[in-house]
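Student: got a sequence here, can you model it:
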Amino acid sequence: MVCCVVTTVVAAVVVLILTVKFIYHYQSGRCTSKTRLVGKTAIVTGASAGIGKETARDLAQRGARVILACRNVEKAERVAEDIKKTTGNTDVVVREVDTSDLTSVRKFAEDILRTETALHILVNNAGMSGMKKRKLTADGLEVTMATNHFGHFLLTNMLLGLLKTSAPSRVVNVSSVAHHFCSSLDVDDLNFEKNPFPKSLIVYGHSKLANILFTKELSEKLRGTDVTANSVHPGAVYTEIMWKGETNLIKSIFALLVWLMGKDEKLGAQTSIYLAVSEEVNNVTGKYYVDCKDTKVSAAAKDAGLAKKLWEASEQLVKLRPEERHY
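Tutor: Got it, this is the predicted structure:
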């Protein structure tokens, strides 16, 4: 009798999981654009795994010159070779960058400006989950904020001049629905020096809120340049980021559920690809997309004043130099 009950419960759970997965996958957005990118150049940060890898693969399939901007060069080289084989596009290269290290970001950007004559797509995808304890980088920045926000803020600013001269061009910032977990952002304490260090998911949420606010202010600064900037929530996607940073029981359970019911990397990359190539968003800027649809953000993410203050604070914290400003 007990065995029958257990079997019934297990069967019910399996059916529930499969049903949720089917519905979630069915309603997930997909990029149907046939845009070709021959003669175009794209950079994808964090392209050695996950949705960054699949975004890079799609752009390469369309004929673009694709630069995989990654911290782990050896791993990225293996991915680059795989992309070349699966797409037939040999113009896929690897460049080293660690978005948590401002020196690395500057070196990468300077190399791009020295070697590339154009840049049409910049996908700021690299990221990590939040830490349980406050940890600072060599630049004195909280590591989650540095990896997810400050590094991309500096990189984008340094490449804006090239993006402008290559216009029409696009910036895509990978954010998250986790930005809803934060009702505000203290721009005077972005490294959590004054306030108690929050839970890891909240730290992550702060960095993702920063991504959207950065996108909002960037789009304002780029008005009239034919360079657009939009942000994206890729969905619940099972990737390596699930195990980056520090893990705990709740995070492990969440990772298991996403593995069972979430999107795979290719499906998770669809909205990033859509914003990078689709004709439907040719003149769209400053928006937040989920499943290839313009979607509402939190009240804090709508705050234009907060976005401007975040930009100013970020400039100070990354020590943005006059020659690195292109707006």
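Student: alpha carbons only for contacts and neighbour counts from here, please
Tutor: Will do.
Student: so which residues of this protein form strands?
Tutor: Along the chain, the segments classed as strands by DSSP state E run 41-45, 65-70, 92-96, 121-124, 169-174, 227-233, 288-290, 293-294.
Student: turn those strands into CSV, columns for mean neighbour count.
Tutor: Below are these laid out as CSV (neighbours: other Cα atoms under 10 Å):
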stretch, mean neighbour count
strand 41-45, 24
strand 65-70, 26
strand 92-96, 20
strand 121-124, 27
strand 169-174, 27
strand 227-233, 28
strand 288-290, 23
strand 293-294, 14
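Student: let's have those in CSV, adding distance to residue 202.
Tutor: Formatted as CSV, the strands of the chain follow (distance: least, Cα to Cα, whole Å):
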stretch, distance to residue 202
strand 41-45, 23
strand 65-70, 25
strand 92-96, 29
strand 121-124, 21
strand 169-174, 17
strand 227-233, 16
strand 288-290, 20
strand 293-294, 24
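Student: and this one, please, so the two structures can be compared:
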Amino acid sequence: MPLFSGRCYSNVKLAGKTAIVTGCNTGIGKETVLDFYKRGAKVIMACRNIDKAEAAKNDIEQTCKDLPEKGDLVVEKCDLTSLKSVREFSKKILDTEPYVNILVNNAGVMMCPKGVTEDGFETQFGTNHLGHFLLTMLLLPCIKNSTPARIVTVSSAAYIRNDINFDDLNYEKRNYNAGEAYSQSKLANILFSRELAAKLKAHNIEGVNTYSLHPGVIRTELGRHMDEMLFKGARRIVGALFYPFFKSPELGAQTTIYCAVDEKCANETGLYYSDCVVKNLNRRGLNDESAKKLWEKSVELVKLDFDPFTAVHSGVASK
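Tutor: Predicted structure coming up:
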């Protein structure tokens, strides 16, 4: 257990609320679903691998079988490496769900070998940022109807290492560096969350708050590519050296849960958290020019063809 780890102590119940968590068949995503389920929420598990998600769902239900006032768990296909999949998932949600009170952009890949998504984007930038950007924009008309609502994006302290290279987002002109690409995608998460808060305010949309966070260094499958990118046995060696500082998935999920439910941050938006408290961002995370440029570029890359801030939810919520 790490020397210090923040915890969410809120007893808030989520009965009647709907939450969406991406990438939640394992790790901190699964722990987040477990927490929301215990609080009584309907939790939509948006995952790429349906079989693994169903297994996680069954495990959570079995763990909580004797607990009262549980929520409901629903597994839906959502592959963040495919904008088509994100659009299909979002359409289904808009057609069937009257409200989305909590959106947790949790899914991610870390330090993977060079590759591209289905749409031709560098894997980490395309998955960690662009997939979640499109998902959030498509669901925003529904989220606006679900206030108070929160949009929580899981980033990383690794954002501090590199700026975003807008001239070569997909590493077509430079040598690929997995760590640098990961840092770029995590900085994008923070800038997106901050710019989203600014745009919501500019459109006089109240009751929708945004949060980005560093979950800590966690014992999960996220580092599974370390042996490929560094050397055979690297993951085991790093794990042994830094074990005292690693969090369990349960502890690693605490800041996500805090941002999603805790009363203490209910009136905060656009901020960055670690160990359940607000943390100061460095110059990269506070660069408003980069945030605006990233937003414009993201709209272009995902081919967003409507204004989510003025769009009206035309699904079940309006009927």
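Student: post the TM-score for the overlay when you can.
Tutor: Between these two chains, after superposing, the TM-score reads 0.90 (TM-score structural alignment, normalised by the length of the second structure); 301 aligned residues with a Cα RMSD of 1.7 Å.
Student: returning to that earlier point: tell me which of the strands of the first structure sits nearest to residue 25 of the first structure.
Tutor: Nearest to residue 25 of the first structure among the strands of the first structure is strand 288-290; the distance by Cα to Cα comes to 13.3 Å.
Student: residues in the second structure aligned with that closest one?
Tutor: The aligned range for strand 288-290 of the first structure in the second structure is 272-274, by TM-score structural alignment.
Student: nearest to residue 215 of the first structure, of the strands of the first structure?
Tutor: The minimum distance between residue 215 of the first structure and the strands of the first structure falls on strand 227-233, with 5.9 Å, by Cα to Cα.
Student: can you tell me what residue 262 of the first structure aligns to in the second structure?
Tutor: Per TM-score structural alignment, residue 262 of the first structure is aligned with residue 246.
Student: state the distance from that match to residue 272 of the second structure.
Tutor: Between residue 246 of the second structure and residue 272 of the second structure the computed distance is 20 Å (Cα to Cα, to the nearest Å).
Student: with residue 114 of the second structure instead?
Tutor: Residue 114 of the second structure is 29 Å from residue 272 of the second structure, where distance means Cα to Cα.
Student: could you do residue 301 of the second structure as well?
Tutor: Applying Cα to Cα to residue 301 of the second structure and residue 272 of the second structure gives a distance of 25 Å.
Student: tell me if I'm right that the match of residue 262 of the first structure and residue 215 touch.
Tutor: No. Contact criterion Cα atoms under 8 Å: residue 246 of the second structure and residue 215 do not qualify, at 10.8 Å.
Student: between these two, who's got more neighbours?
Tutor: residue 215 (25 against 21; other Cα atoms under 10 Å).
Student: so what's the more buried one up against?
Tutor: 154-156, 252-256, 274-275 (Cα atoms under 8 Å, 6 or more residues apart in numbering).
Student: okay, buried residues for stretch 106-121 of the first structure please.
Tutor: Under the neighbour-count criterion of 16 or more other Cα atoms under 10 Å, stretch 106-121 of the first structure has 106, 108-109, 112, 118-121 buried.
Student: for it, grab the matching residue range in the second structure.
Tutor: Stretch 106-121 of the first structure covers residues 87-102 of the second structure once aligned (TM-score structural alignment).
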